[in-house]
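[1] Sharing a model prediction with you, sequence too.
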Amino acid sequence: MADAYLQTLISRFPRLELSITRLYRNDPEFRAICEEMEEADAARARWCDLPERADEYEAIFDRLQDELLEHLTRKTRAEFLRPLQKGLKDNGRNS
């Protein structure tokens, strides 16, 4: 994936920049979703003269975007909860 498309995602979701960047760097599954989004976005642009075909890629892109946001939410929540869960494993003691 080109850095330019990563910047496109960040500009689409500016409040999620840190999470998007971190997951893109560290999570192969997230990176794969981003790459598929890039391909669908490019295909959508290529087929702009055939609206039915472009609409197909628009639907694919929308599903991938939903998947990206769900993955982002799940991973971000897990990172947030990890220290809390560790605290519970330590018998609730905060150290």
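    Looks like it came in fine.
[2] make it CA atoms for all contacts and neighbour counts henceforth
    Will do.
[3] Contact partners for the nearest residue to Ala43 once chain neighbours are set aside?
    Once flanking residues are discounted, Ala43 sits nearest to Tyr57: 6.5 Å by C-alpha to C-alpha, 6 or more residues apart in numbering. Contacts of Tyr57 were listed using C-alpha atoms under 8 Å, 6 or more residues apart in numbering, and they are Ala40, Asp41, Ala43, Arg44.
[4] Could you report the distance from Tyr57 to Arg22?
    Going from Tyr57 to Arg22 by C-alpha to C-alpha, to the nearest Å gives 27 Å.
[5] try this one side by side with the last:
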Amino acid sequence: MNSVPESMRAALSAALRRFPSLELTIRQLIATDQNFRDMCDELAEAEAALSRVDQLPLHICAIRKAEWGDLVERLAREILAALQEKQTIARSHIIPPSPR
């Protein structure tokens, strides 16, 4: 991750933690797609907020934990959909070898 600008590291790390097997696609999209990068930034921020929720007063802790947890899962689904779409598009551009 040393070649990744500091501003993108949290976003990249968040996506890679969720989808390590899709690292190449994640790196391509982080570098080229602002919408994807924004989703990953939001995921990193939501995960950070979720990790701090236990510091909140008890009467709102459970509510915030559920809210942040739901947001993390929704963002993860959106990121996965974008990754799958990118892979589908990439596969559709592969020209099969000619039969012999």
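    Looks like it arrived, so ask away. Treat the numbers as computed from the prediction; the structure is a model and nothing was measured.
[6] What's the TM-score once they're superposed?
    Superposed pair, TM-score by TM-score structural alignment, normalised by the length of the first structure: 0.76. Supporting alignment: 86 aligned residues with a C-alpha RMSD of 2.0 Å.
[7] quick check, nearest of the contacts of Tyr57 of the first structure to Ser11 of the first structure?
    Asp41 (14.8 Å; C-alpha to C-alpha).
[8] At the geometric centre of the second structure, which residue sits there?
    Ala15 (3.4 Å; C-alpha atoms, centre = their mean).
[9] Now for it: which residues touch it?
    When contacts are taken as C-alpha under 8 Å, 6+ apart, Ala15 of the second structure is in contact with Ile26, Cys40, Leu43, Ala76, Ile79.
[10] Ala76 of the second structure now?
    Ala15, Arg18, Leu43.
[11] ok, those in the first structure: which stay?
    Contacts conserved in the first structure for the contacts of Ala76 of the second structure, using both residues aligned by TM-score structural alignment, their matches' C-alpha atoms under 8 Å: Leu43.
[12] so can I have TSV of the contacts of Ala76 of the second structure showing secondary structure and distance to Ser98 of the second structure?
    Putting the contacts of Ala76 of the second structure into TSV (DSSP: H, G, I helix; E, B strand; the rest coil; distance: C-alpha to C-alpha, whole Å) gives the following:
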residue	secondary structure	distance to Ser98 of the second structure
Ala15	helix	37
Arg18	helix	38
Leu43	helix	43
